[in-house]
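Novice: Just a sequence and a predicted model for now, questions to come.
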Amino acid sequence: MGEFEEVIRSLADLAGEEIVDFRDEHHRWHLYQRVINSERADLRDVLYQVIGWEEDDALALTVVLHVLEQVPEVERHAWVDRLRTSESHQYASARSFDIGMLESILQGAVSENALQALQERSDWLQLRLARRSESADVLDELANSGRTKRIKRLAAERLDKLELESILQGAVSENALQALQERSDWLQLRLARRSESADVLDELANSGRTKRIKRLAAERLAKLES
């Protein structure tokens, strides 16, 4: 039994899996998936050894990319170093950096430098921030400068939802009112129907994007004032 087969068999035994043909990358990927999804530290330790022997570079890279999202920052470099080709190593290093940046921004570290750097980062990072960020600055940046139409759309939609929640909770500044003029029909329509703020409704009644929004805002404003 070769060393690669031996470590694969050891991993399969520890995971309680039967691997029919260790030479088949599909069988190996099934085993790797089970290990990754289990999030068991003992299995991940053995997987770390296995990946150094993995003969399929694309498969090894796929495994490492999944694991990088599970392990703490201090362990990521070691996993990247298990990859044997410079191309895979470079790709995984960039992903590791993106994961760190994602974690930092989601924790509230949004500097001007971070916003500028975000313009050059990967679709992977921008897409996850468009879906998960709570920062209006980040979402506005992605809505305007995202790398794809999908990223721009998701960021704009999330920004609208966050602004809706904020305004309905009473956060109505002069800047918010001015920005409202440029926001989407979706946001303006929901505010016209639900806002309790006379300032917001007055703004929409006069400057709403459609006749319907203006009418609904004016009607709701009249009810609040009656």
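Specialist: That came through, no problem. Numbering: from 1, shown residues only.
Novice: make it CA atoms for all contacts and neighbour counts henceforth
Specialist: Fine.
Novice: How about the most centrally placed residue in the chain, nearest residue that isn't a chain neighbour?
Specialist: In the chain, the C-alpha nearest the mean C-alpha coordinate belongs to Arg128, at 1.4 Å (CA atoms, centre = their mean). Nearest residue to Arg128, sequence neighbours excluded (CA to CA, 6 or more residues apart in numbering): Leu102, at 7.8 Å.
Novice: let's bring in a second model and compare:
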Amino acid sequence: MGASASDPSPLVLEVARRTGNGTVDPSDGHARWEVYRRAMDSPDEWDALLEIVGREPDPSIAMSVVLRMLERVPEAERTAWAERVPLEEKRSSALLRVRELRILEAARGAAAAERAPASDEVPEWSDWLQRRAAEESVSPEVLELLSQSGRTRRVRHVAAQRLRVLRRTR
């Protein structure tokens, strides 16, 4: 039985060889994940990995790879990664993450104070985005909003702590 155009096995084997995985069984999801993990750490393999993700038979594995890659690739490439997720339901989640990363990056940057979200936007953010913004934002406005209206106690606490530290250092 030959490999079909959608079978990732030949590509998985090529990437495994190039990343030092040696002999790998491409029918084993755990073995494929190890190949993908190594490829994610090697920017030279990202084009091959992008091709493989669209052929990955396990949608959860494909989604895990895409979510990790969205934080590694340049913003201009993120949508292409998200669109490779095979299931529409998971693809829409990946596209949401692309939008959330833009918000998070704005909150991380020095210009974040100029682009602070409106108070009614923060409750609409996902738990992931609220948690990451609370942990990483340098914007007093973002941290203030999260400390007051973050969805979880953890988000409110982390944002309040970081806001206190930020105010002491200014």
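Specialist: Received it, and whenever you're ready, just let me know what you need. Remember, it's a predicted structure, so these values are computed and weren't measured experimentally.
Novice: The second structure: which residue goes with the residue nearest to the centre of the first structure?
Specialist: Applying TM-score structural alignment, one finds that Arg128 of the first structure aligns to Arg132 in the second structure.
Novice: Where does that match fall, secondary structure wise?
Specialist: Per DSSP states H and E, Arg132 of the second structure falls inside helix 127-136.
Novice: what do you get for Val200 of the first structure?
Specialist: helix 198-207.
Novice: what range in the second structure matches that helix?
Specialist: Using TM-score structural alignment, helix 198-207 of the first structure pairs with nothing in the second structure.
Novice: And the contacts of that helix?
Specialist: 172, 177, 181, 188, 191-192, 195, 213-218, 220-221, 224 (CA atoms under 8 Å, 6 or more residues apart in numbering).
Novice: residue ranges of the helices in the second structure, please?
Specialist: Secondary structure of the second structure (DSSP state H): helices at 9-18, 29-40, 46-53, 59-70, 75-82, 88-108, 127-136, 140-149, 153-169.
Novice: and the ones you listed, which is most packed in?
Specialist: helix 140-149 (a mean of 22; mean count of other CA atoms under 10 Å).
Novice: Just give me the mean distance for it relative to the first structure.
Specialist: Mean deviation of helix 140-149 of the second structure relative to the first structure after superposition (mean CA distance after the TM-score superposition for the first structure): 0.7 Å.
Novice: what angle do that helix and helix 127-136 make?
Specialist: Computed by axes from the mean of the first three to the mean of the last three CA atoms, to 10 degrees, the angle separating helix 140-149 of the second structure from helix 127-136 equals 130 degrees.
Novice: Report all helices and strands that helix 140-149 of the second structure contacts.
Specialist: On a contact count with 3 or more CA pairs under 8 Å, 6 or more residues apart in numbering; DSSP states H and E, helix 140-149 of the second structure meets helix 127-136, helix 153-169.
Novice: Compare the ones you listed and report which one is nearest to Arg115 of the second structure.
Specialist: Between Arg115 of the second structure and these, the tightest spacing by CA to CA is seen for helix 127-136, at 13.4 Å.
Novice: Check which helices and strands the closest one sits against.
Specialist: Using 3+ CA pairs under 8 Å, 6+ apart, helix 127-136 of the second structure sits against helix 88-108, helix 140-149, helix 153-169.
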